[in-house]
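Novice: show me the folded form of this:
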Amino acid sequence: MKKQLILVIVLILMIIASLIILMNMLFSDRNVDKTVNKNDLWNYVKKSDSPTFGDTNSKHQVVVFVDFNCPTCRKFYEKEYKNTIQPAIKNKKIAYAEVQHPFINQESKQYATISHYVYQVARQKAYEKYKRLAYHYNTTPKDVLKRLHLDKDKHMEVLDLYNDHKDAGYNLNQDKTFKVTHTPSVYVDGKLLKDYSQLNKYIKK
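Specialist: Okay, the predicted model is just below:
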């Protein structure tokens, strides 16, 4: 009886130890700074025709992987994007790029593809407005496109491109190369920030 009890206790301790190790691995993966080649990252941005803003000759490059269905991305947009990134773009302190990383659900992928073609067809201002509407309205990606009020030809062009290429605008496999495990993933000069609230500190360096 005592031997059986000891075996049960040992088994429980092993399970607890395994869970602790697993949690530490997950925690460290998300909270340890990682670095990738910033030129490779920016080349990926250009190759994928992801939305870019600011002066490419700026001192810093900021690349953010986002999902328009992600609540944390919405918080990032409301605080860090509006208060730190937009002023830095305006003052030519950073070159900024946004890469779609739709991992939450199928609607995330629809947002990624439609926003990609909004940027291709109507460029920066239209993409910015689409992003703002996507974060502020609890609706579908196509309804957000309607709210964008593009002229008829551009609206139809975006829809046609979306219907013909519903998996365009993102590459989750390629994103793994840059160690993207969550959104928003914020890179400054190739460094993945473990705490994006510190973004302003890195930009000021």
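
Novice: going forward, measure contacts and count neighbours with C-alpha atoms only.
Specialist: Noted.

Novice: so which residues of this protein form strands?
Specialist: Per DSSP state E, the chain carries strands over the ranges 34-35, 52-54, 60-66, 94-100, 185-188, 191-192.

Novice: strand 94-100 and the third one, what's the angle between them?
Specialist: Yep, that's strand 60-66 we're talking about. Using axes from the mean of the first three to the mean of the last three C-alpha atoms, to 10 degrees, one finds that strand 60-66 and strand 94-100 are set 20 degrees apart in direction.

Novice: would you turn the strands of the chain into CSV with distance to Leu199?
Specialist: Formatted as CSV, these follow (distance: least, C-alpha to C-alpha, whole Å):
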stretch, distance to Leu199
strand 34-35, 15
strand 52-54, 17
strand 60-66, 9
strand 94-100, 12
strand 185-188, 8
strand 191-192, 10
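
Novice: for Ala17, find the nearest of the ones you listed.
Specialist: Closest to Ala17 of these, according to C-alpha to C-alpha: strand 34-35, at 26.4 Å.

Novice: for that closest one, which helices and strands make contact with it?
Specialist: Applying 3 or more C-alpha pairs under 8 Å, 6 or more residues apart in numbering; DSSP states H and E, we find strand 34-35 packed against strand 191-192.

Novice: alongside the first, I'd like the structure of this one:
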Amino acid sequence: MTPAPKLRRRPVLVAASLAAVILGALLGAWTWSSTSNTHEVVALRQTVTRGETITQGDLMTVQVGVDPALRTLPSDRLGSLVGQRAAMDMAAGSLVTAADVTTSVLPGKGWSVVGVALPPSLMPGETLLAGDQVRIVATPGQQGDVGQEPPEAISATVVGLYPNGENGQTVVSVEVPQEQAAELAARAATGKVALVLDSRER
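Specialist: Alright, predicted model coming up:
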């Protein structure tokens, strides 16, 4: 009786099988780790500008893995954010943190918001941001002469930017003390003002 032939295991196939098993285990561990480290947090469905009231439609929840140092808000806080105001400009898709929202009303007591329409030539080339400290400076206009006295200026804080595609101007909403609001509005109406961006160092 002829003995049954012995099956030879090819080393290459054995190594490939072991590698596949190890790779599968690693992928499983990575999948478990990534899903176990994600959290459901609140994010912006659409852009909200500083001072704007937050609505239900502005918000959504997302599953993300976040750095513990980032103070994101869990999904169960979404309802409490509705009706609060944006403390800064927030872009669509960004995660919401505790510092992004406030219950304060803009403008606050004793303050006013004035819109100043400016062409690009009378604004800094740097992109303005909400919270920037600026000065609105009186200008002599194209036909005027700059006198010996320094031009008058009113200090303000930027709270919003509203570009107008039709005339190329941008309305810069600025917050000023209430007693200076009328003067600034009158100056802005003449069109003879420029905006100066002051230091962002704090």
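
Novice: please state their TM-score.
Specialist: Here the TM-score for the pair of chains, by TM-score structural alignment, normalised by the length of structure 2, is 0.23; 73 aligned residues with a C-alpha RMSD of 4.8 Å.

Novice: sorry, back to before: export the strands of structure 1 to JSON lines and append columns for mean neighbour count and distance to Ser115 of structure 1.
Specialist: Supplementary listing: the strands of structure 1 in JSON lines, determined by neighbours: other C-alpha atoms under 10 Å; distance: least, C-alpha to C-alpha, whole Å:
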{"stretch": "strand 34-35", "mean neighbour count": "15", "distance to Ser115 of structure 1": "28"}
{"stretch": "strand 52-54", "mean neighbour count": "18", "distance to Ser115 of structure 1": "13"}
{"stretch": "strand 60-66", "mean neighbour count": "23", "distance to Ser115 of structure 1": "12"}
{"stretch": "strand 94-100", "mean neighbour count": "23", "distance to Ser115 of structure 1": "9"}
{"stretch": "strand 185-188", "mean neighbour count": "23", "distance to Ser115 of structure 1": "18"}
{"stretch": "strand 191-192", "mean neighbour count": "21", "distance to Ser115 of structure 1": "24"}
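
Novice: so which of those is nearest Asp143 of structure 1?
Specialist: Nearest to Asp143 of structure 1 among those is strand 94-100; the distance by C-alpha to C-alpha comes to 18.9 Å.

Novice: helices and strands around that closest one, which ones?
Specialist: Applying 3+ C-alpha pairs under 8 Å, 6+ apart, one finds that strand 94-100 of structure 1 contacts strand 52-54, strand 60-66, helix 86-90.

Novice: tell me what the first one is packed against?
Specialist: In this structure, strand 52-54 of structure 1 makes packing contacts with helix 86-90, strand 94-100, judged by 3+ C-alpha pairs under 8 Å, 6+ apart.

Novice: ok, and what's touching the shortest one?
Specialist: Around helix 86-90 of structure 1, the neighbours that count as contacts under C-alpha atoms under 8 Å, 6 or more residues apart in numbering are Phe53, Gly54, Asp55, Ile94, Ala95, Tyr96.

Novice: what is the nearest of those to Tyr202 of structure 1?
Specialist: Among the contacts of helix 86-90 of structure 1, Ile94 lies closest to Tyr202 of structure 1 (C-alpha to C-alpha), at 10.9 Å.
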